[in-house]
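A.B. asks: got a predicted structure plus its sequence, pasted below:
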Amino acid sequence: MSTSSNLLRLQRAVNHQGKRAYHDLVTLPTKKPIISQGPPGYSAVTGHVVTVFGCTGFLGRYLVSKLARMGTQVVVPYRDEDEKRRLKPMGDLGQIVPMEWDLRNENQIAECVRHSDIVYNLVGRDYATKNFDFTSVQVDGAEKIARITAQSGVPRFVHVSHLNASATSPSALYRTKAEGEERVNAAFQGATIIRPGPLYGYEDKLLNNMAIWPIWWKLNNAKTTIRPVHVMDVAQALANLVHSPQLGRTIALPGPAALTYEYLLDLVSSLTYQPPSRAPVVPKALALLVARAAQSVWWPLISPDEIVRRYIDDADTPGAWDEVGVTPADIEQHAIQYVRRYRSAENFSRPNVFPPKKSFTEELGY
């Protein structure tokens, strides 16, 4: 083949890829170039390779969707084969890379992060089990992932904690979240800590549980105040960090309003058209006794630590949503999407609150 033919093919390939610009080239502290190309959207290429630990969880699956929609290649470590299958269609061909891993296997963790330029750690537990307690997951596990990420030369690490993380909290979950933050900061210099409030969405444990088990949300006379935040908003905030140069920050992402459980129960009742629950308020001692008995079940109804958390108000911390480029939505705007399915067949249709509109002739009196 002649030289002119090779040059012609090369020119066609360059024209097919599109023009380059200076803003398409990003150089990381490790001197690794990140080159974006293609039109914006699903088939784009951002040039970033991201690992999301905890990708099969509630928040993780939405984060993977946001990243893949931007054209980012996402490594999705998984434990359960069935859980990771839903992630595969979220990205273009070859953009979603599943890799089996175990929190106790450091070699698998290193393999999951070796090609990435940013790593997210979303791994956590709502209740302790005989195999994984709060400390092993949210303290030792978080430190292990951060340490191996630093040793692998990954320039950025994002650790998701909780808004109420505190070393002095009566809740073991909140205490281990705070300890995990300290261990992560010690293992990875310049780690970004994200503290979201309670999440709500399609598979949440907030609105769905209120519609099914309202009795457990009446603890503390339903006066506990929380700051719920939409899972989509938090996922978008995390996805925006891919293009953010900020390092070594602790960013709080609470909901836009502080609401009591009583208000949320009334909201769910008004959207499901179900009468408010008349169940009595369960004393804390009795609730703890029932929760401890439920620990013999593989999927406990409610854990003792969750009973403790029902009596703790969310921290009054100002949100830093401007730093992540997201405006959080009020829960009233989205709650109907997630609880409408709990309406019964008898009252699924909205009641006719307003009288029917009169026709033009009726308005004139004919």
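C.D. replies: Received the coordinates, thanks.
A.B. asks: going forward, measure contacts between C-alpha atoms and count neighbours the same way
C.D. replies: Fine.
A.B. asks: how far out from the middle of the chain is stretch 74-86?
C.D. replies: How far stretch 74-86 lies from its chain's middle: 16 Å, per C-alpha atoms, centre = their mean, to the nearest Å.
A.B. asks: residues of that stretch that come out buried?
C.D. replies: Across stretch 74-86, burial judged by 16 or more other C-alpha atoms under 10 Å covers 74-78, 84.
A.B. asks: of those residues, closest to residue 237?
C.D. replies: Taking C-alpha to C-alpha as the measure, residue 237 lies nearest residue 74 of the buried residues of stretch 74-86, at 16.6 Å.
A.B. asks: putting a second one here so we can go through both:
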Amino acid sequence: MSSQPPIHAVTGAFGYSGKYIAQRLLARGCAVRTLTNSPQRGNAFGEAITAYPFNFDRPDKLVEALRGVSVLYNTYWVRFNHRQFSHAQAVTNTLILFDVARRAGVERIVHVSITNPSAAPHLEYFAGKAELEQALIASGTSYAILRPAVLFGKEDVLINNIAWTLRRLPVFGVFGDGSYRIQPIYVDDLAELAVAQGAGRENVIVNAIGPETFTFRELVTTIGGIIGHERPVLSFPPRLAYWATRVVGLFVGDVFLTWEEVQGLMAGTLAVDAPPAGTTALTAWARQHADTLGRHYSSELARREDRRTAYRSN
């Protein structure tokens, strides 16, 4: 008599990074559940994944959704404050999630954080990530904390929208001198790392960075060259460049970038001195997708307002 496959739960399996984690788990023969705000969102999994609503306001329901789960992969977060969501609420909800996972008997939590979460305590994004790391460490549940800087892949926002801007504007402005570093990791490399960490029980914190390090100026120049839209990259006072992104945001009906993201980027929070955890080079991936990268704008708000349409590949 064959034993039942282990049950793993992934937050946001119908979204971006959670989708890649779920794909890898299914390929390993695991039973997969997802916790999601978008149970009706189109997806490629069909009946292979059972979807449960987050139910943060009904923790007992969340406990039942996680009952029998061995590993929880948490990608839940929000990029910025908005009238529909906030960092503070995301922190509160994640603390609820950690607690119900403990109550449900989940053996291990693989949690996606951010590089240098304590480096910018004055920034709500990083302060929230740091608070959640400490809460998970203190929870008594076995954990792996993954700290990516920026993700890239077919459904990504930042890298795609840099390319989108380069395709449409005659110049590209950077905040200050653009010398601050960034270490993007391929989303499926992050998923591979997450699933590998789900198999262990040792408490670990991993800097989940890719094999290439760029200054922000180099990143923009490199993407422009790969997609055939090299532009002059000009230095602007950070506030002025930020207000330019606000204008672009008004044009596309989205939050193109936040001032907090600008501050975090310029503070060097998206780079660490550590060996790479991913193997896929952004330059190689971008060359493979040069014809489509940046053809369409990726809207963060559109994804959150439309809970039915599957994420579009860039």
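C.D. replies: Yep, that arrived. Worth saying up front: this structure is predicted, and the values here are computed from it rather than measured.
A.B. asks: in the second structure, where's the longest helix?
C.D. replies: helix 87-104 (DSSP state H).
A.B. asks: I'd like the distance from the next helix or strand after that one to the chain centre, please.
C.D. replies: The element immediately downstream of helix 87-104 of the second structure (helix or strand, assigned by DSSP states H and E) is strand 108-112. Computed by C-alpha atoms, centre = their mean, the chain-centroid distance of strand 108-112 of the second structure equals 14 Å.
A.B. asks: same question, stretch 172-182 of the second structure
C.D. replies: With C-alpha atoms, centre = their mean, you get 21 Å for stretch 172-182 of the second structure.
A.B. asks: again with stretch 131-140 of the second structure
C.D. replies: Distance, centroid of stretch 131-140 of the second structure to centroid of chain: 19 Å (C-alpha atoms, centre = their mean).
A.B. asks: residues contacting the equivalent of residue 265 of the second structure over in the first structure?
C.D. replies: For residue 265 of the second structure, the aligned residue in the first structure is residue 310 (criterion: TM-score structural alignment). Residues near residue 310 of the first structure by C-alpha atoms under 8 Å, 6 or more residues apart in numbering: 217, 219-220, 224.
A.B. asks: 10 Å - rerun?
C.D. replies: Residues near residue 310 of the first structure by C-alpha atoms under 10 Å, 6 or more residues apart in numbering: 171, 216-220, 222-226, 261, 284.
A.B. asks: also residue 60 of the second structure?
C.D. replies: Contacts of residue 60 of the second structure (C-alpha under 10 Å, 6+ apart): 66, 100, 103-104.
A.B. asks: max pairwise distance over these: which two?
C.D. replies: Maximum pairwise distance among the contacts of residue 60 of the second structure (C-alpha to C-alpha): 9.1 Å, between 66 and 103.
A.B. asks: identify the contacts common to those two.
C.D. replies: 60, 97.
A.B. asks: I'd like the distance between whatever residue of the second structure lines up with residue 213 of the first structure and residue 227 of the second structure.
C.D. replies: Correspondence of residue 213 of the first structure to the second structure, assessed by TM-score structural alignment: residue 165. To residue 227 of the second structure, residue 165 of the second structure is 12 Å away according to C-alpha to C-alpha, to the nearest Å.
A.B. asks: shared neighbours of the two, which are they?
C.D. replies: With C-alpha under 10 Å, 6+ apart as the test, residue 165 of the second structure and residue 227 both reach residue 294.
A.B. asks: for the residue positioned nearest the centre of the first structure, which residues are in contact?
C.D. replies: Closest residue to the average C-alpha location of the first structure: residue 59 at 2.3 Å, with C-alpha atoms, centre = their mean. Counting by C-alpha under 10 Å, 6+ apart, residue 59 of the first structure makes contact with 122-123, 160, 199-201, 203-204, 231-232, 234-235.
A.B. asks: from these, which land in helices?
C.D. replies: 231-232, 234-235.
A.B. asks: how about those residues in TSV, adding distance to residue 320 of the first structure?
C.D. replies: Shown next, in TSV, are those (distance: C-alpha to C-alpha, whole Å):
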residue	distance to residue 320 of the first structure
231	16
232	16
234	12
235	15
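A.B. asks: save those residues as JSON lines, and put in distance to residue 139 of the first structure and neighbour count too.
C.D. replies: Shown next, in JSON lines, are those (distance: C-alpha to C-alpha, whole Å; neighbours: other C-alpha atoms under 10 Å):
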{"residue": "231", "distance to residue 139 of the first structure": "23", "neighbour count": "24"}
{"residue": "232", "distance to residue 139 of the first structure": "26", "neighbour count": "18"}
{"residue": "234", "distance to residue 139 of the first structure": "22", "neighbour count": "26"}
{"residue": "235", "distance to residue 139 of the first structure": "23", "neighbour count": "20"}
